[in-house]
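>>> the amino acid sequence is not available; the structure is as follows:
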């Protein structure tokens, strides 16, 4: 029996016992059970149009790792999102399936279910289903390259695979047997939503184990949340990002934060490198130059290099960037001092920090590394089992 056949057998047995569709009166309990959330993690928001089911998550897991989802069958989602690196890829800017150079660093995927917007700087992608169209379908730059011209060819690969047909039928039992890009995206979104990281030493500390953090890490946590380093203004809450919502967040209270952190000041007017100027590229409002979403810091130790373009190599250099109040690019087409950017956030003031303080903050950030998350079979490559 193949891996796909085995999974389908288990799913079918599960479906006979009880449905995993979230259609009960206790919706929050169903979401928590499917995601296996510990008590300290809030119930996340899940869109009504794509309720979580175990069957969709399983299908999404296979699709995430399958190179058949790229037009030339050269890459999968996992090519830029490696589990051992908390689903980042360890390079500054990856290449697409056809060799196109991308301009943005691959983000880690831990706990993305809690974000209010998706990608580095787009205020219109409010659900994962919106964002997933970009790496799969976009043609400039090409990532997986499933353009209109290639769509039917790619779908046919799955339509001719009996084991995938069974997985799609289990994931979408109330729909016809047609395999569509919509079903692929809904399943991938469900799998990515299941990527909960909540077992780090920091989480163990929150759960009551006061020996889980060292004295240095606790000191770093205090600095992180203090008015000197001021990290918490952009990296707050259980997911360490002010781009946050959960099932209890009121629609009129949801925030969509984007910040210019002084990484660049091209030409002295606050501009960023021409190839990627953040939210400005979508809005064309000059005030939006350099605006990017604050990322979650979960597993940040594993997701180097840092910033939207992967231009900072280490956590120490990141802290030094903020301590300086912006980065200095001394020469070249992007020359400028981000410290003096007229568009830089008022939160980026700079501060004096000792080596001991910097090391303490780094130690705290390392306490957000979740070994269980990066080794869990739930998120691993099913084709290697």
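Structure received. Since the structure is predicted, the reported quantities are computational estimates derived from the model, not experimental observations.

>>> from now on I want contacts and neighbour counts done on CA atoms only, so please keep to that.
Fine.

>>> all helices of the protein, in order?
3-17, 27-35, 54-65, 128-137, 148-159, 162-171, 181-193, 201-206, 215-224, 280-283, 315-324, 355-366, 371-375 (DSSP state H).

>>> how about CSV for those, with mean neighbour count added?
As requested, the helices of the chain are arranged in CSV below (neighbours: other CA atoms under 10 Å):
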stretch, mean neighbour count
helix 3-17, 14
helix 27-35, 16
helix 54-65, 25
helix 128-137, 19
helix 148-159, 15
helix 162-171, 20
helix 181-193, 22
helix 201-206, 20
helix 215-224, 19
helix 280-283, 16
helix 315-324, 18
helix 355-366, 20
helix 371-375, 17
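
>>> to residue 247, which of those lies closest?
When the helices of the chain are compared by CA to CA, helix 27-35 sits nearest residue 247, at 7.9 Å.

>>> between helix 54-65 and that closest one, find me the angle.
50 degrees (axes from the mean of the first three to the mean of the last three CA atoms, to 10 degrees).

>>> centre of the chain to helix 27-35, how far?
21 Å (CA atoms, centre = their mean, to the nearest Å).

>>> what sits up against it?
Helix 27-35 is touched from outside by 20, 22, 24, 43, 44, 52, 53, 54, 194, 196, 247, with contacts defined as CA atoms under 8 Å, 6 or more residues apart in numbering.

>>> could I get the helices of the chain as TSV with distance to residue 93?
TSV is the format used below for these (distance: least, CA to CA, whole Å):
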stretch	distance to residue 93
helix 3-17	33
helix 27-35	31
helix 54-65	20
helix 128-137	14
helix 148-159	25
helix 162-171	32
helix 181-193	21
helix 201-206	29
helix 215-224	28
helix 280-283	18
helix 315-324	17
helix 355-366	23
helix 371-375	21
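
>>> how about the ones you listed, which one is nearest residue 257?
helix 280-283 (13.9 Å).

>>> contact partners of the closest one?
Identification of contacts with helix 280-283 by CA under 8 Å, 6+ apart yields 122, 286, 287, 288, 289, 290, 291.

>>> how far away is the fifth one from residue 208?
Right, residue 289. Note on residue 289: its distance to residue 208, by CA to CA, to the nearest Å, is 43 Å.

>>> ok, second structure coming up, stack it against the first:
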């Protein structure tokens, strides 16, 4: 992202943030008491911004908004277009395509346990709340995602059709939609997307010793070993450093250079990550952040191919091989270079040797993080087909 694009994005975020602050209304207090987190015993509660307590009514409204293509300016896409439930709310594209057909430069992140994230997006350490991050897909002009900027009045008018008056009344005690309420409701739905019913969870939190096979247990031991170092960046109950919660005062910044690129850049004197996406360095303006991206959660990782910020690694097997090699060597083409030699590559990406059986065990463990209930849960699914049924009314 060049400096002009970066400034433009900042202006959009600032202007819409002012809109939200100036119009912000808290949810009715009597609604907030009806929300219950469905968590394993002993799991800490997510942190919540005080202006957006959880309520079932807001989650229900947010679910309708999340799947509504009328939330895009041209009516062609919804949030769910790029965050599809069967793929753990990611999508099987290398890079996303916006509502106007513009291809983005990054792969869509899975929306798994986002309520616990302390940073959002692939490479922005200033976006720490979902309410902030949502402004980018909603209002950004470059690239265009949903394209609401300049079209807010029309979008709000669309949200006066059924069932929205009832849903806004239940969530905010008024049938009239407001843009800040759209953001608060969407954020509430995204926070409700919790995944804690994998085979690993049954083993770790329900004391079901038979939930993992011997091969998966071998892979788990390798994953958490100092030999492979995986857990340093993908540790904790959410398998990512990008985690904060009610019991964790330490706020880590989980951005790492993994040696994906180290290519010549004609416009700069030094090689590094391709100029069109240099990761955290674009935000910090610090060359020492070149190629640093956020370590995503590994929960449901087997469902979220392709991988890396640009979708440039196709399969989970290839990801394991990438880390075993200590980075990536590209021998020809536009991005030719040896990412293993990047001077700020993470100290935890040193490479390792695996026997064929050990490689299979690590992959088997990663598959044990798949939560099939999460990707089929009707409470997370598209509510609009249900609404077409006779006498069907949305319930908070």
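Thanks, I have the structure now. On a predicted model such as this, the values are computed, not experimentally measured, just so you know.

>>> can you put the contacts of helix 280-283 of structure 1 in JSON lines and add distance to residue 180 of structure 1?
Shown next, in JSON lines, are the contacts of helix 280-283 of structure 1 (distance: CA to CA, whole Å):
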{"residue": "122", "distance to residue 180 of structure 1": "26"}
{"residue": "286", "distance to residue 180 of structure 1": "39"}
{"residue": "287", "distance to residue 180 of structure 1": "40"}
{"residue": "288", "distance to residue 180 of structure 1": "36"}
{"residue": "289", "distance to residue 180 of structure 1": "37"}
{"residue": "290", "distance to residue 180 of structure 1": "36"}
{"residue": "291", "distance to residue 180 of structure 1": "35"}
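
>>> and of the contacts of helix 27-35 of structure 1, the nearest to residue 314 of structure 1?
Among those, and counting by CA to CA, the member closest to residue 314 of structure 1 is residue 196, at 24.6 Å.

>>> is it true that that closest one touches residue 87?
No - assessed by CA atoms under 8 Å, residue 196 of structure 1 is found out of contact with residue 87, at 11.7 Å.

>>> hey, what's in contact with both of the two?
With CA under 8 Å, 6+ apart as the test, residue 196 of structure 1 and residue 87 both reach residue 110.

>>> what about those two, which has more around it?
Relative neighbour count places residue 87 above the other of residue 196 of structure 1 and residue 87, with 25 against 20, counting by other CA atoms under 10 Å.

>>> what does the more buried one align to in structure 2?
When structure 2 is aligned by TM-score structural alignment, residue 87 of structure 1 is paired with residue 89.

>>> who wins for most neighbours among the contacts of helix 280-283 of structure 1?
Result: residue 290 is most packed of those (other CA under 10 Å), 29 neighbours.

>>> quick one: that residue and residue 279 touch, right?
Yes - Residue 290 of structure 1 is in contact with residue 279 according to CA under 8 Å; the separation is 6.9 Å.

>>> hmm, who's touching stretch 149-169 of structure 1?
Residues contacting stretch 149-169 of structure 1 (CA under 8 Å, 6+ apart): 4-5, 8, 55-56, 59, 68-71, 146, 177-181, 183.

>>> hmm, back to that, of the contacts of helix 27-35 of structure 1, which pair is most distant in space?
24 and 196 (22.5 Å).

>>> who's in contact with the nearest residue to residue 219 of structure 1 once chain neighbours are set aside?
Nearest in space to residue 219 of structure 1, with sequence neighbours left out and distances taken as CA to CA, 6 or more residues apart in numbering, is residue 360 at 6.2 Å. By CA under 8 Å, 6+ apart, the contact set of residue 360 of structure 1 is 216, 217, 219, 220, 221.

>>> residue 127 of structure 1: which of these is nearest?
residue 221 (30.8 Å).

>>> how much space between the closest one and residue 215 of structure 1?
With CA to CA as the criterion, residue 221 of structure 1 and residue 215 of structure 1 are 10 Å apart.

>>> so what sits against both of these two?
Joint contacts of residue 221 of structure 1 and residue 215 (CA under 8 Å, 6+ apart) do not exist.

>>> map residue 193 of structure 1 onto structure 2.
So, by TM-score structural alignment, residue 193 of structure 1 is matched to residue 191.

>>> does that match touch residue 117 like I think?
No - under the criterion of CA under 8 Å, residue 191 of structure 2 is not in contact with residue 117, lying 9.8 Å apart.

>>> helix or strand for residue 4 of structure 2, which one?
helix 3-23 (DSSP states H and E).

>>> measure how that helix sits relative to helix 179-191, angle-wise.
Using the same axes, to 10 degrees: helix 3-23 of structure 2 against helix 179-191 is 100 degrees.

>>> contacting residues around helix 3-23 of structure 2?
Contacts of helix 3-23 of structure 2 (CA under 8 Å, 6+ apart): 132, 135, 136, 139, 140, 141, 142, 179, 180, 283.

>>> could the residues you listed go into a markdown table alongside distance to residue 200 of structure 2?
Converted to a markdown table, the contacts of helix 3-23 of structure 2 look like this (distance: CA to CA, whole Å):
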| residue | distance to residue 200 of structure 2 |
| --- | --- |
| 132 | 32 |
| 135 | 34 |
| 136 | 34 |
| 139 | 38 |
| 140 | 38 |
| 141 | 41 |
| 142 | 40 |
| 179 | 40 |
| 180 | 38 |
| 283 | 36 |
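
>>> dump the residue contacts of residue 204 of structure 1.
210, 212.

>>> can we see that at 7 Å?
When contacts are counted by CA atoms under 7 Å, 6 or more residues apart in numbering, residue 204 of structure 1 touches residue 212.

>>> so what does it match up with in structure 2?
So, by TM-score structural alignment, residue 204 of structure 1 is matched to residue 202.

>>> again, but for residue 292 of structure 1
So, by TM-score structural alignment, residue 292 of structure 1 is matched to residue 293.
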